[in-house]
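[1] sequence unknown, structure follows:
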């Protein structure tokens, strides 16, 4: 033990290093400011300095959106986990195990049923922390499950998207989830139920090319990255310089690809109002 540590431990009013929590502060990815973790959490994981909306998982999202005590998680659909026996630098099954250990979830999309200011709804949330929210067979099955539950309960299906695209370890099977989700959305429309999309940072790839852009109402959180391919890939393909921030939510709103950009603190109220509007005709 060094002299400094011996002196520190001998003085009673100085907290020992081992007693001090290591998670008191959190660095904002947007502005770089240090924020008290408690303040960050109380502000719904939004930076109080720059309004950067941090990425959150399904549990936090459900807690923020549903009325207290009404959230009921749906069972995770079971699919074949490694249909192609894929291996790169690691086995695909090992990557899944690692993601499950890190997030505590079975896969990248979870569904739950509850009420939003008294309005019944089924909500699906993609977790970017689970292998980049990538769309594989499990995500496709969960999306269909959410739609079917909404049809059975005669209520809207709301999806919070966050994805890096299709899951390469499942090849063509992951790409087939795009038309599969599209057919499920048509089933929801045939049943007369609304489909609302909330795009969060980031939503890219095959998810953007399918169910993320097929909502009756398209909402986004502020400054969310939304696109199909990356900016450098597009610029090298078309050999043109693209506008700054052209894949951010505010740019897409200005150019007609979104209906609204809503801050996280106002999302619950906005969704409740939309459900009220979209289901008024059914009630009548």
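    Structure's in. What do you need? Note that the structure is predicted; figures quoted are calculated from it, not measured. Numbers count the residues shown, from 1 in each chain.
[2] only C-alpha atoms from now on, for both contacts and neighbour counts.
    Fine.
[3] surely residue 67 meets residue 114?
    Yes - under the criterion of CA atoms under 8 Å, residue 67 makes contact with residue 114 at 7.2 Å.
[4] and these two? Which one has more around it.
    residue 114 (21 against 17; other CA atoms under 10 Å).
[5] ok, that one touching residue 74?
    No - between residue 114 and residue 74 there is no contact under CA under 8 Å: 10.5 Å.
[6] looking at this, residue 9 is in a strand?
    No - Residue 9 is assigned helix when assessed by DSSP: H, G, I helix; E, B strand; the rest coil, not a strand.
[7] can you pull the contacts of it?
    15-16 (CA atoms under 8 Å, 6 or more residues apart in numbering).
[8] below is an additional structure, to be compared with the one above:
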């Protein structure tokens, strides 16, 4: 046996030719622990293929899978006062905002857009839980008002995807004032005779649940989404009793009349098209004639490339 040619040289070659595998190519399901490849997870709309756990989606990911061809136009939202209370806890409020903007690549916790789903024009708003837990501040209030005004102007229905930990503490009473402001915005839609559909995703809690998230004409939730004002742990500690299994989860709320439907993410777009056209008095569409959404797997590759600076694909033959 030639030790140099059979062992040392292949070992050296493998060291120099080895490709680094980006860490963001795999995601561990928080529910069952299964390791999921990023392309397969994206193709399954961020739903675990093993246990069907619905993982978070950013507003841009959700809009790409909602609108025809993933094509939409952002609606401009007026910017509020940056730091009205000069709030500071462990960090200054502006510093927290900068950190959230850097981590998410977004200006704030809600994105508003207009486009078509199933050739049906709509306006959509979506909260980003990764941006300071999707907390409801003045910007979110402005975003909902902008979405409602745009929907009324264009005579389109409004679809809102909620995901929030509640009001934003750094804005104090100004954050709580968004509850009546958004209620007035919803009333604008009602007076115009336009549908307002809310899709509650995990988690939707606090002042968001106590205002615009529960004022829709139709309430839909994703499977096992936590939907509540005060969380189950707080309630258990207050009343000193064990809560029922699945308390405040989407299926429990459906059984008790708080929701109209619980729909898996893969069927959400089709259901929304059907509901919107029905509420707008339009004729049903033929399923095979609908334009498809964006290629979500390619979006996952773009995110992986942007994060690492290298192509996301792995050459399995190397």
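    Good, I have the coordinates. This one's a predicted model, so the numbers in the text were calculated from it and none came from an experiment.
[9] TM-score for these two?
    The TM-score (TM-score structural alignment, normalised by the length of structure 1) is 0.93; 277 aligned residues with a CA RMSD of 1.9 Å.
[10] can you pull out the helices in structure 2?
    3, 9-17, 38-43, 59-66, 93-104, 138-154, 172-176, 178-191, 206-209, 232-239, 250-255, 265-279, 296-308 (DSSP state H).
[11] which stretch among the ones you listed comes nearest residue 81 of structure 2?
    Closest to residue 81 of structure 2 of these is helix 138-154 (CA to CA; 8.3 Å).
[12] show me what that closest one is packed up against.
    When contacts are defined as 3 or more CA pairs under 8 Å, 6 or more residues apart in numbering; DSSP states H and E, helix 138-154 of structure 2 packs onto strand 110-117, strand 120-127, strand 158-164, helix 178-191.
[13] try 10 Å this time
    strand 110-117, strand 120-127, strand 158-164, helix 172-176, helix 178-191 (3 or more CA pairs under 10 Å, 6 or more residues apart in numbering; DSSP states H and E).
[14] present those as JSON lines; the columns should include distance to residue 41 of structure 2.
    Compiled in JSON lines, these are given as follows (distance: least, CA to CA, whole Å):
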{"stretch": "strand 110-117", "distance to residue 41 of structure 2": "23"}
{"stretch": "strand 120-127", "distance to residue 41 of structure 2": "21"}
{"stretch": "strand 158-164", "distance to residue 41 of structure 2": "20"}
{"stretch": "helix 172-176", "distance to residue 41 of structure 2": "35"}
{"stretch": "helix 178-191", "distance to residue 41 of structure 2": "34"}
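[15] among these, which comes closest to residue 282 of structure 2?
    Across those, closest to residue 282 of structure 2 is strand 120-127 (CA to CA), at 9.0 Å.
[16] what angle do strand 158-164 and that closest one make with each other?
    20 degrees (axes from the mean of the first three to the mean of the last three CA atoms, to 10 degrees).
[17] how much does strand 120-127 of structure 2 stray from structure 1?
    Compared with structure 1 after the fit, strand 120-127 of structure 2 shows a mean deviation of 0.4 Å (mean CA distance after the TM-score superposition for structure 1).
[18] and that strand, how far from the chain's centre?
    In terms of CA atoms, centre = their mean, to the nearest Å, the centre of strand 120-127 of structure 2 is found 13 Å from the chain centre.
[19] count the neighbours of residue 103 of structure 2 for me.
    Residue 103 of structure 2, neighbours per other CA under 10 Å, totals 11.
[20] ok, it touching residue 109?
    No - look at residue 103 of structure 2 against residue 109 with CA atoms under 10 Å: they stay out of range, at 12.0 Å.
[21] report the set of residues contacting both of the two.
    130-131 (CA atoms under 10 Å, 6 or more residues apart in numbering).
[22] re the thing from before, anything in contact with each of residue 67 and residue 114 of structure 1?
    Common neighbours of residue 67 of structure 1 and residue 114 (CA under 10 Å, 6+ apart) are residue 120.
[23] run a quick neighbour tally on the closest residue to residue 270 of structure 1 other than its chain neighbours.
    In space, residue 270 of structure 1 comes closest to residue 262 once its chain neighbours are excluded; the distance is 8.0 Å by CA to CA, 6 or more residues apart in numbering. Residue 262 of structure 1: 16 surrounding residues under other CA under 10 Å.
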